[in-house]
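Q: sequence and predicted model, in that order:
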Amino acid sequence: MSEENEFECRVFPSAADDVEHAKRVECSKQLMASSAFRLAYDDKAFVLRDEMRPVRLLLELSKTELILNDHNINNTVVMFGSARMLRPKKAKKQLFEAKQLLAQQPSNPDFKRQYKQAKIRQQQTDYYIQARALAKIITEQSMLGDIPNLYVITGGGPGIMEAANRGANDAKGKSVGLNIILPEEQQPNPYITPELCFRFHYFAMRKMHFLLRAKALVVFPGGFGTLDELFETLTLVQTKKIKPMPILLFGKAYWQRLLNWNVLTEEGMINEDDLNYFSYVESVNQAWEIIEKHVKGLRKLHRDI
């Protein structure tokens, strides 16, 4: 060991060193089997106790934070949307199969319903294509160095999340996936950068990490989960808990059918100015222009300061 490395050595053994040392301690099997005798941080049963929930929350916050810092992931574009949207080829196949079944039994109500749903899924593939294209542009442009490095971050699952991670992968760039453990397992999509694919137990910690580095939020059509994430962000901006950022709702027709914002203003539940916290976008280029303008403005502001 060089003199310089020797100078930088820890005075105390690391936690990992002590875990290994504890395994070599000579004592009775009865003691070794005792939970009390195990190091607290190496005692799974202890860490998983209900009373240790605050510690587990901190672990979920800290693990992701440290790894993202290690990879210099400082600026992100969050992309939300339904996990149910299909890849174009799969949607086309499902529509073909549903059409065949309906042709065989035109009066079958189940086949009518399947065909109707398959047609909707086929139409929704436009959102998959747009999410993939936007993520590719974001990644490509940030890799050129004209703007601060932006990394696409998603919930890590299928549908729109897959499309966004896939677009970043198309550009040969990194992207982040924040998976959540659910009773019906959400499988991570194969396009996330492996060393940036995380798993969460707590929705709260996952949603915090979506926004900690966010410079823009792009929301494609989705269900309860997408709405939850959208409204949490709007609430944080409205209450000035986070700084304003572009919140882009992709597909004006969908969002206006789903949400009657005018009811909120007419009933005095929000101010009319609150409707300025988000914008509708219809194209990849339109979304990118807004994001690019915002991040360039942030860079100029930082330089001026």
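A: Right, received. Where do you want to start?
Q: please make it C-alpha for all contacts and neighbour counts, starting now.
A: OK.
Q: so the closest residue to residue 129 other than its chain neighbours is in which element?
A: Leaving aside its sequence neighbours, residue 129 sits nearest to residue 163 (Cα to Cα, 6 or more residues apart in numbering; 7.1 Å). Using DSSP states H and E, residue 163 falls within helix 160-170.
Q: after that helix, which helix or strand is next?
A: Along the chain past helix 160-170, the next helix or strand (assigned with DSSP H and E) turns out to be strand 175-180.
Q: excluding sequence neighbours, find me the nearest residue to residue 94.
A: Closest to residue 94 by Cα to Cα, 6+ apart is residue 118, at 6.2 Å.
Q: contacting residues for that neighbour?
A: Residues in contact with residue 118 (Cα atoms under 8 Å, 6 or more residues apart in numbering) are 91, 94, 95, 98.
Q: same thing but 10 Å
A: Neighbouring residues of residue 118 by Cα atoms under 10 Å, 6 or more residues apart in numbering: 91, 92, 93, 94, 95, 96, 97, 98, 99, 112, 124.
Q: residue contacts, the second one?
A: Just to be clear, that refers to residue 92. Taking Cα under 10 Å, 6+ apart as the contact definition, residue 92 lies against 86, 98, 118, 119, 121, 122, 123, 125.
Q: any idea how far the first one is from residue 225?
A: Separation of residue 86 from residue 225 (Cα to Cα, to the nearest Å) stands at 17 Å.
Q: with neighbour numbers in mind, choose between those two.
A: residue 86 (24 against 13; other Cα atoms under 10 Å).
Q: skipping its backbone neighbours, what lies nearest the more buried one in space?
A: Per Cα to Cα, 6+ apart, closest to residue 86 is residue 159, 5.7 Å.
Q: kindly report the same for residue 233.
A: residue 211 (8.0 Å).
Q: okay, now that neighbour: neighbour count?
A: 20.
Q: I'd assumed residue 244 was in contact with it.
A: No - using Cα atoms under 10 Å as the test, residue 211 is too far from residue 244 to be in contact (11.3 Å).
Q: got the contact list for stretch 13-33?
A: 12, 37, 38, 39, 41, 42.
Q: use this one as the comparison:
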Amino acid sequence: MNNKRIPGDTPATVKMPVPPHPQQRHAPLPWSQPKSDRHDASIDARTRAILESPSYRQADQDIDYLNTDATRGTRLQIDYQKAENLLTEHNIQHTIVVFGSTRITDEETAHANLQALNQQLAQTPDDAILQQRLKVARQLLIKCRYYDVARQFARRVSEASKILPDGQLLIMTGGGPGIMEAANRGAFDAGSKNIGLNINLPHEQYPNPYITPELCFRFHYFAVRKLHFLLRTRALVVFPGGFGTLDELFETLTLMQTRKLRPMPVVLVGETYWRQAVDIDFLVAEGVVDPEDRDLFWYAETAEEIWESICRWHRLNGTRLPCDCSDD
């Protein structure tokens, strides 16, 4: 023991040791080196087998163990917690979530796809599969206007929220291509931060390049991703889409119908599309949906209609958006 007296207010009669180094030691501990194989040539191999055994891996660094059924609860927790910590760290308080098809692209891309299919069909004009793909490509070209509306809307929201402290009202999407890209791109155009919640899939979904890098997340569980979509959102804007879009829309409507989630604006963009895709009036007439639940959403066509109706809903509800400075 080092019993040197430490200068200062310590009484001369007290022999207090100098505080030890937090990491280093003068003398190594007995277990800091493996047992020597001086008397047994098999010791090295046995020690190596222990160190390489899966059981010896530290639990939080053992990917194989963390991917077992037994640790699903832990994975659910950290899948939620990482995004929650970072969103809180970046002061993300309110969002507007935009959903829609990954297949609805900008007009330039849609034209290029259509041209490529026309060229292929010219080589094999009787190919029924190509003919069907060409028909679909023409429909998607018509829907390019939704890409433009999503981009315009996100830019409108982002410009309106510039009066707020950073992070107060941001666009959030599923992080992928199509309508999601358009919304992230609109916020990017306005110089605003924006959020993408990507998902791990068997076939990789790359995040679109317009998401703010430190606000792009990748989830393992759809359920946790859905939770983060709704925790901070002040409105849901839904463009034409397929299974994924319908899933997010109806889960949100169900949560609002049952009041597990406080009602908020839900805007379906493109009335003609939505009335054909989902006949809500038929469901009401059949008695499987209450008439009052028909009022959980409405239709809009333009970026300005979407934004103004969201602001008006919140004013009527007494939950004015933080950047809504318009008069009643």
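A: Received it, and whenever you're ready, just let me know what you need. Just so you know, these numbers come straight off a predicted model, no measurement behind them.
Q: follow-up on the earlier one: so who does the residue nearest to residue 233 of the first structure touch?
A: Going by Cα under 10 Å, 6+ apart, residue 211 of the first structure touches 75, 76, 77, 78, 153, 217, 229, 233, 236, 242.
Q: that one matches what in the second structure?
A: In the second structure, residue 211 of the first structure lines up with residue 230, judged by TM-score structural alignment.
Q: helix or strand for that match, which one?
A: Assigned by DSSP H and E, residue 230 of the second structure falls in helix 222-231.
Q: next up, the contacts around the residue nearest to residue 86 of the first structure.
A: 80-87, 125, 127-128, 131, 189, 222.
Q: now do residue 295 of the first structure
A: 75, 147, 148, 149, 150, 215, 216, 245, 246, 301.
Q: mind running it again at 8 Å?
A: Counting by Cα under 8 Å, 6+ apart, residue 295 of the first structure has contacts 147, 148, 215.
Q: so which of these is the most crowded?
A: Neighbour-wise, these (other Cα under 10 Å) top out at residue 215, 22 neighbours.
Q: now do the helix or strand that one falls within and helix 203-212, the angle between them.
A: Using DSSP H and E, the element containing residue 215 of the first structure is strand 214-219. With axes from the mean of the first three to the mean of the last three Cα atoms, to 10 degrees defining the directions, strand 214-219 of the first structure sits at 110 degrees from helix 203-212.
Q: and strand 214-219 of the first structure, how far from the second structure on average?
A: Strand 214-219 of the first structure, aligned to the second structure and superposed, deviates on average by 0.3 Å (mean Cα distance after the TM-score superposition for the first structure).
Q: for the helix or strand following that strand, what is the distance to the chain centroid?
A: Following strand 214-219 of the first structure in sequence order, the next helix or strand is helix 224-238 (DSSP H and E). Taking Cα atoms, centre = their mean, to the nearest Å, one finds helix 224-238 of the first structure lying 13 Å from the centre of the chain it belongs to.
Q: can you count the residues close to residue 310 of the second structure?
A: Residue 310 of the second structure, neighbours per other Cα under 10 Å, totals 23.
Q: counterpart of it in the first structure?
A: Per TM-score structural alignment, residue 310 of the second structure is aligned with residue 291.
Q: before we move on, the earlier item: narrow the contacts of stretch 13-33 of the first structure to those that are buried.
A: Buried by 16 or more other Cα atoms under 10 Å: residue 38, out of those.
Q: hmm, back to that, so the residue nearest to residue 86 of the first structure versus residue 196 of the first structure, what's the distance?
A: Distance check for residue 159 of the first structure against residue 196 of the first structure: by Cα to Cα, it reads 19 Å.
Q: and for residue 6 of the first structure?
A: For residue 6 of the first structure, the distance to residue 196 of the first structure equals 33 Å [Cα to Cα].
Q: neighbour count: the two, which is higher?
A: residue 196 (19 against 9).
Q: looking at it, that one is touching residue 165, isn't it?
A: No - if you go by Cα atoms under 8 Å, residue 196 of the first structure and residue 165 don't touch, sitting 11.1 Å apart.
Q: shared neighbours, these two?
A: Joint contacts of residue 196 of the first structure and residue 165 (Cα under 8 Å, 6+ apart) are 175, 176, 177.
Q: pick the one among those closest to residue 53 of the first structure.
A: residue 177 (23.4 Å; Cα to Cα).
Q: looking at the second structure, name the residue matched to that closest one.
A: Per TM-score structural alignment, residue 177 of the first structure is aligned with residue 196.
Q: over to residue 189 of the first structure?
A: Using TM-score structural alignment, residue 189 of the first structure pairs with residue 208 in the second structure.
Q: before we move on, what about residue 63 of the first structure?
A: Residue 63 of the first structure maps onto residue 82 in the second structure, by TM-score structural alignment.
Q: list the buried residues for the helix or strand harbouring its match?
A: Here residue 82 of the second structure sits within helix 72-89, counting by DSSP H and E. Neighbour counts using 16+ other Cα under 10 Å place 75, 79, 80, 83, 87 of helix 72-89 of the second structure among the buried residues.
Q: in stretch 254-271 of the second structure, which residues are buried?
A: For stretch 254-271 of the second structure, using 16+ other Cα under 10 Å, the buried residues are 256, 257, 263, 264, 265, 266, 267, 268, 269, 270, 271.
Q: and stretch 189-206 of the second structure, end to end?
A: Start-to-end, stretch 189-206 of the second structure (Cα to Cα) is 20 Å.
Q: coming back round to it: which of the contacts of stretch 13-33 of the first structure sit farthest apart?
A: Greatest spacing in the contacts of stretch 13-33 of the first structure, by Cα to Cα: 12 and 37 (20.7 Å).
Q: which parts of the second structure are strands?
A: 95-99, 170-173, 195-199, 216-219, 233-238, 266-269, 298-300 (DSSP state E).
Q: out of those, deepest packed?
A: strand 170-173 (a mean of 28; mean count of other Cα atoms under 10 Å).
Q: which residues in the first structure does it match up with?
A: Taking TM-score structural alignment, strand 170-173 of the second structure hits residues 151-154 over in the first structure.
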